[in-house]
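Novice: The following comprises the amino acid sequence and a computationally predicted model.
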Amino acid sequence: MAPARTITNGLNEAACPIDLALFALLLRSDDRTKIALIREIEPVLRARLALFCYNRGHLRQLAFQVASLCEMRDLRIVGGTMGDVIAEQSREAAPFASEEGPTTRRKGVTLARTAMG
């Protein structure tokens, strides 16, 4: 994998932990392609990417997708308790819509219809 090119917008702005071309590809890929691309990223970089995306509201769904493919240990090493939070939220969010994704969506709760009488 090519070395990451990073761009920062400010003194305290964190740099994207992966190559910007790969990041752009992730943003515009379908779920199946996204899963394959995420799995190719080195585990610690994958966890860093999950945290990087989580800290940007518009990238929160991508954060959950990446985190769902991370080991809990890697998220914890990179993010501490925040890594635990992201891991838990990614499981609840069911980040991939397709059946091929790593998680499946929970069925919604249905209420029995009352008999009309």
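Specialist: Arrived safely, thanks for sending.
Novice: CA only for contacts and neighbour counts going forward, please
Specialist: OK.
Novice: Tell me the spacing between the closest residue to residue 8 other than its chain neighbours and residue 23.
Specialist: Closest residue to residue 8 in three dimensions, ignoring its sequence neighbours and counting by CA to CA, 6 or more residues apart in numbering: residue 15, at 5.5 Å. In this structure, residue 15 lies at 12 Å from residue 23, with CA to CA, to the nearest Å as the measure.
Novice: Might one say that the residue nearest to residue 8 is in contact with residue 7?
Specialist: Yes - under the criterion of CA atoms under 8 Å, residue 15 makes contact with residue 7 at 6.0 Å.
Novice: So between the two, which is more surrounded?
Specialist: A side-by-side neighbour count of residue 15 and residue 7, using other CA atoms under 10 Å, places residue 15 first with 16 against 11.
Novice: Give the full set of residues in contact with that one.
Specialist: Contact criterion CA atoms under 8 Å, 6 or more residues apart in numbering gives 6-8 as the residues in contact with residue 15.
Novice: Which secondary structure state does it sit in?
Specialist: Applying DSSP: H, G, I helix; E, B strand; the rest coil to residue 15 yields a three-state assignment of coil.
Novice: From residue 60, how far out is it?
Specialist: Distance of residue 15 to residue 60, computed by CA to CA: 16 Å.
Novice: next, the one to line up against it:
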Amino acid sequence: MNQAHLITLRDFEDGCPVPTEALGRLYRADAETLPHLVADIPQRTRAQLAVFLYGRTHTRELGVRVAATCEAALLMQTAGTLGEVIYAQSRDGYMQPTYGEDRRPSKGAISLAGSRKARDQHA
């Protein structure tokens, strides 16, 4: 039997580049407040934090928002190609993955029967 695991700040203690109290404030911050909170964090640590948060599914969006306050070169120096991806997403806007949940057919659905015009031409 699997039991649900509640995520707490203690889950972030391993490898988090900022103290858990600071992480908690960032996690609760709204989009307007976040840039002010991260402004006091050194740039290299901020880039490490963006990569750290991006690496966890439940904080990926927060990682992209932190990355928006970082320079591209520093993110790439910190995480290579992943840093480049995070930087691009921070500028293009983050779209949360659907993991296949949105399965509505596209408007341009293709029929296997073909079009009436094509059938009439071959008749």
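Specialist: Okay, I see it. From a predicted model like this one, the values you see are computed outputs, not experimental measurements.
Novice: Including secondary structure and distance to residue 75 of structure 1, could the contacts of residue 15 of structure 1 go into TSV?
Specialist: Converted to TSV, those look like this (DSSP: H, G, I helix; E, B strand; the rest coil; distance: CA to CA, whole Å):
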residue	secondary structure	distance to residue 75 of structure 1
6	coil	21
7	coil	23
8	coil	23
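Novice: List just the nearest of those residues to residue 44 of structure 1.
Specialist: The shortest distance between residue 44 of structure 1 and any of these, using CA to CA, involves residue 6 and amounts to 16.9 Å.
Novice: For whatever helix or strand residue 85 of structure 1 lives in, give me every contacting residue.
Specialist: Per DSSP states H and E: residue 85 of structure 1 is located in helix 81-93. Defining contact as CA under 8 Å, 6+ apart, one finds that helix 81-93 of structure 1 is touched by 50-51, 54, 63-65, 67-68, 72, 75-77, 103.
Novice: Check stretch 69-78 of structure 2 too.
Specialist: Contacts made with stretch 69-78 of structure 2 from outside it, assessed by CA under 8 Å, 6+ apart, are listed as 35, 38, 43-44, 46-48, 51, 67, 82-84, 86-87.
Novice: for structure 2, what spans make up the helices?
Specialist: Here structure 2 has its helices, by DSSP state H, at 20-28, 34-38, 43-54, 60-67, 72-79, 81-92, 116-122.
Novice: Let me have these in CSV, adding mean neighbour count as columns.
Specialist: Putting the helices of structure 2 into CSV (neighbours: other CA atoms under 10 Å) gives the following:
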stretch, mean neighbour count
helix 20-28, 14
helix 34-38, 16
helix 43-54, 23
helix 60-67, 24
helix 72-79, 18
helix 81-92, 18
helix 116-122, 8
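Novice: Can you check the distance spanned by stretch 46-63 of structure 1, start to finish?
Specialist: Distance across stretch 46-63 of structure 1, first residue to last, is 10 Å (CA to CA).
Novice: any idea how far residue 49 of structure 1 lies from residue 56 of structure 1?
Specialist: Per CA to CA, residue 49 of structure 1 is found 11 Å from residue 56 of structure 1.
Novice: And for residue 80 of structure 1?
Specialist: When CA to CA is applied, the distance between residue 80 of structure 1 and residue 56 of structure 1 equals 18 Å.
Novice: And residue 19 of structure 1, by the same measure?
Specialist: Distance, residue 19 of structure 1 to residue 56 of structure 1, by CA to CA: 18 Å.
Novice: Looking at these two now, which is surrounded by more residues?
Specialist: In this view residue 19 of structure 1 and residue 56 are compared by other CA under 10 Å, and residue 19 has more residues nearby, 14 against 11.
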